[in-house]
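**Student:** Everything below, folded, please.
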Amino acid sequence: MGTVPVVPVQDPEQSIILTNHIDNPWHSVWFTQQNVSGVPEVVMGWLVAQGFEVTYVAEDTSTTPSTYTYSLGKYGMQPWQVLLSLCNSYTIAANDARVFNEARYNEIVEAWTNMISSTETHFSAEVDRQNADLGVYISDLDTYLDGIVTAIDGNRDDLTGDYDAHALLARGFLDDLGTTELARINEHFAATLSQQLSDLTDRGLYSSAVVTDITARNTRDKDEQIQALNDRLAREKLANQHQLYGQQVQLAQYKHQVVAAKMNAYVAKFEAWKGVHADNMKLMAYQLDERNKLLIGLYSFVERREDIGPEWKDMASMIAGLGDAAGGWITP
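**Tutor:** Purely as a prediction, here's the structure:
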């Protein structure tokens, strides 16, 4: 069994974006001070209405009554300086936003491209590993199944050979069975016939008719005894044959049990390998799923991030407002 391919490391490749500190765009050049001196009293009121403030009062006592002149001043805005400053600030901010957006977009595209490439590499490694494991599995399966078939065939051949040898040996044991009993019967009836004929001779009854009858009866009784012996021997041989064959069948059943036990062991081994394979597949699926969840979460966060650049329409509105405000300024 091969080892589980390691999930490739995926660098998010998100660089740290540092923006410059934004200062208040206000500048001293935006404003200028306007001073007016020697203003007579009749004009002073109108200038005050225009936003001027009295900064000094001069009294001329040479006249009767005394004559007063005024010095006035006010701060005024220089629109072209404001416009130039705001345009510069807006342009810098817009360029920064564009650079950051382009950098982030390129990093996302590159990271996704690398992730797809590494995933394909990982899947390719998984396919190679699975093919290798499947080859080992199939090879071992063929080997074990061939071994099982060989064992079964061998057991069958052994059973046939054992039975043939057993039958031959049993026939050898049973061939001479009853020989002694047959000899005893022949000897018994021969002795009986001899005694009967001797008794007939002693009694003077020996004649061919009587001898023939006694001899026939003796032969018939002997044949009956021999037939009974043969029947008993046949039953004993058959019973012995069945007993020996039953023992041989039990031996064959035991051999079959051994083969079945081997088959169960092989099946258990195969199931164990399948279990390991299933666990590896679960592990790989878990690794890929978790890796993808992290990456998707990261990229979703990055994609939701926005660098909002200055809107040129806002700048145009500000310029228009600035023009309107400057339109009412009066330079005395």
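**Student:** make it CA atoms for all contacts and neighbour counts henceforth
**Tutor:** Fine.
**Student:** so where do the helices sit in this structure?
**Tutor:** Using DSSP state H, the helices of the chain run over 41-49, 79-175, 179-203, 208-304, 312-327.
**Student:** Could you list every helix and strand in contact with the fourth one?
**Tutor:** I take that to be helix 208-304. Counting by 3 or more C-alpha pairs under 8 Å, 6 or more residues apart in numbering; DSSP states H and E, the packing neighbours recorded for helix 208-304 are helix 79-175, helix 179-203.
**Student:** circling back: can I get the helices of the chain in a markdown table including mean neighbour count?
**Tutor:** Shown next, in a markdown table, are the helices of the chain (neighbours: other C-alpha atoms under 10 Å):
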| stretch | mean neighbour count |
| --- | --- |
| helix 41-49 | 13 |
| helix 79-175 | 15 |
| helix 179-203 | 14 |
| helix 208-304 | 14 |
| helix 312-327 | 13 |
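**Student:** I'd like to know which of these lies nearest to T69.
**Tutor:** When the helices of the chain are compared by C-alpha to C-alpha, helix 41-49 sits nearest T69, at 6.2 Å.
**Student:** who's in contact with that closest one?
**Tutor:** V54, Y68, T69, Y70 (C-alpha atoms under 8 Å, 6 or more residues apart in numbering).
**Student:** let's see this one next to it:
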Amino acid sequence: MAIPTVPQQLPSQTQIDLPRIQNPYLSVWWTTYNVTQIPQQSLGWMVSNGWRVTAVVPDPTTVPPTLNYQMTKQGLEPADVLLSLCNSYTIAANEARDANEIRYNEVVANWTEMIDTSHDHFDAQTNEQNVVMGVYLTDLATYMDEINEEMSLNRQELSLAYDQHKETTINRLDNLGQTELARINEEFAASLSVQLQWLVDNGLYTSVVATDIKARNTRDRDDQIQKHYDSLNREKLQNDHLVYGQRTAISEFTRQAIIDKMNTQVARLEGWKSVHADNMRLLAYQLDERNKLLTGLYSFVERRDDISPEWQNMATMIAALGDSAGGWLTP
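**Tutor:** All right, here's what the predicted structure looks like:
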């Protein structure tokens, strides 16, 4: 299982090279004004307003001759100046607006692409998480099934072995003591025969004595047999306690196996809860990151401030040109 690769996000910002702003000054702004027949009394005012004398022409019809002056002056053409400045200002403003729109559109496009690729990455993460969860749960279920199978098989084998052991023990207990019982009977029968033979050999045999000896022999034999039976009963009782303890141990083992199985199931449930919690944290992280991207994009769009021509400044300049136009055109 591979970790999803974060999509590459290129800035994709083109280089904007705006042309250098040229001085809008043009020679056509200036024109030469020439005037003639300027009387001498107007000469001072004309000179003070920038006029220059180019020639002195005497009037011979008067006595003495009257001096008239020809004068010239360099002045601006307001209409040409205004048109040139407006054109330069408009070109610069449009270039600035175009550059701003290009950059703005590129940023919006890049941000939108980032959101789209983020969604793709989030989807890949979710799919990978689901695959991991499926593999984990499948492995956990397989492991649990194997544990259950092993526990059931072990319990069955243990129960079968116990039943076989119990049956073998009972069979052995059923025949236990037969040899000892036969030995006791044989021992007391032989003892009785020896005693009776001794009476015969010594001439002491009578029916009363023989009966008494037989009764005593039988009583002693029965006592030994009873002791033997008591010993067998104690041994059988001890074996019963031992078998009961083994059965109790098996019951305890079965109970512990059930508890272990229950704990394993609880661990399995905790594993599911853990995977679910991981998925919820992943989804919360994805939602938070997507909201951050959207918030950033909308904030950027909301803060847009285009560079546009400041026509108020242009109007001020036009008014200034108009106010000073009279001095440029007429003396």
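**Student:** How alike are these chains, TM-score-wise?
**Tutor:** The TM-score (TM-score structural alignment, normalised by the length of structure 2) is 0.75; 329 aligned residues with a C-alpha RMSD of 4.9 Å.
**Student:** Taking the centroid of structure 1, which residue is nearest it?
**Tutor:** Relative to the mean C-alpha position of structure 1, the nearest C-alpha, by C-alpha atoms, centre = their mean, is the one of M281, at 2.5 Å.
**Student:** so what's the residue nearest to N185 of structure 2 when sequence neighbours are not counted up against?
**Tutor:** Nearest residue to N185 of structure 2 in three dimensions, chain neighbours excluded: R221, at 6.9 Å (C-alpha to C-alpha, 6 or more residues apart in numbering). R221 of structure 2 makes contact with I184, N185, F188 under the criterion C-alpha under 8 Å, 6+ apart.
**Student:** Kindly reformat those residues as a markdown table containing distance to Y298 of structure 2.
**Tutor:** Below are those laid out as a markdown table (distance: C-alpha to C-alpha, whole Å):
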| residue | distance to Y298 of structure 2 |
| --- | --- |
| I184 | 110 |
| N185 | 113 |
| F188 | 116 |
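**Student:** which one among those gets closest to N313 of structure 2?
**Tutor:** Nearest to N313 of structure 2 among these: I184, at 141.2 Å, using C-alpha to C-alpha.
**Student:** ok, the closest one touching I225?
**Tutor:** Yes. Between I184 of structure 2 and I225 there is a contact at 7.0 Å, judged by C-alpha atoms under 8 Å.
**Student:** Tell me which residue of structure 1 is furthest from the middle?
**Tutor:** Largest separation from the mean C-alpha position in structure 1: G204, at 115.3 Å (C-alpha atoms, centre = their mean).
**Student:** That one and V210 of structure 1: what is the separation?
**Tutor:** 11 Å (C-alpha to C-alpha, to the nearest Å).
**Student:** Same question for M315 of structure 1.
**Tutor:** Per C-alpha to C-alpha, M315 of structure 1 is found 163 Å from V210 of structure 1.
**Student:** same question, V109 of structure 1
**Tutor:** Per C-alpha to C-alpha, V109 of structure 1 is found 133 Å from V210 of structure 1.
**Student:** Distance of the equivalent of L169 of structure 1 over in structure 2 relative to E157 of structure 2?
**Tutor:** Matched to structure 2 by TM-score structural alignment, L169 of structure 1 sits across from T168. Distance check for T168 of structure 2 against E157 of structure 2: by C-alpha to C-alpha, it reads 16 Å.
**Student:** now do D116 of structure 2
**Tutor:** Relative to E157 of structure 2, and taking C-alpha to C-alpha, D116 of structure 2 is found at 61 Å.
**Student:** and what of P7 of structure 2?
**Tutor:** Using C-alpha to C-alpha, P7 of structure 2 is found at 57 Å from E157 of structure 2.
**Student:** One more: E180 of structure 2?
**Tutor:** Going from E180 of structure 2 to E157 of structure 2 by C-alpha to C-alpha gives 36 Å.
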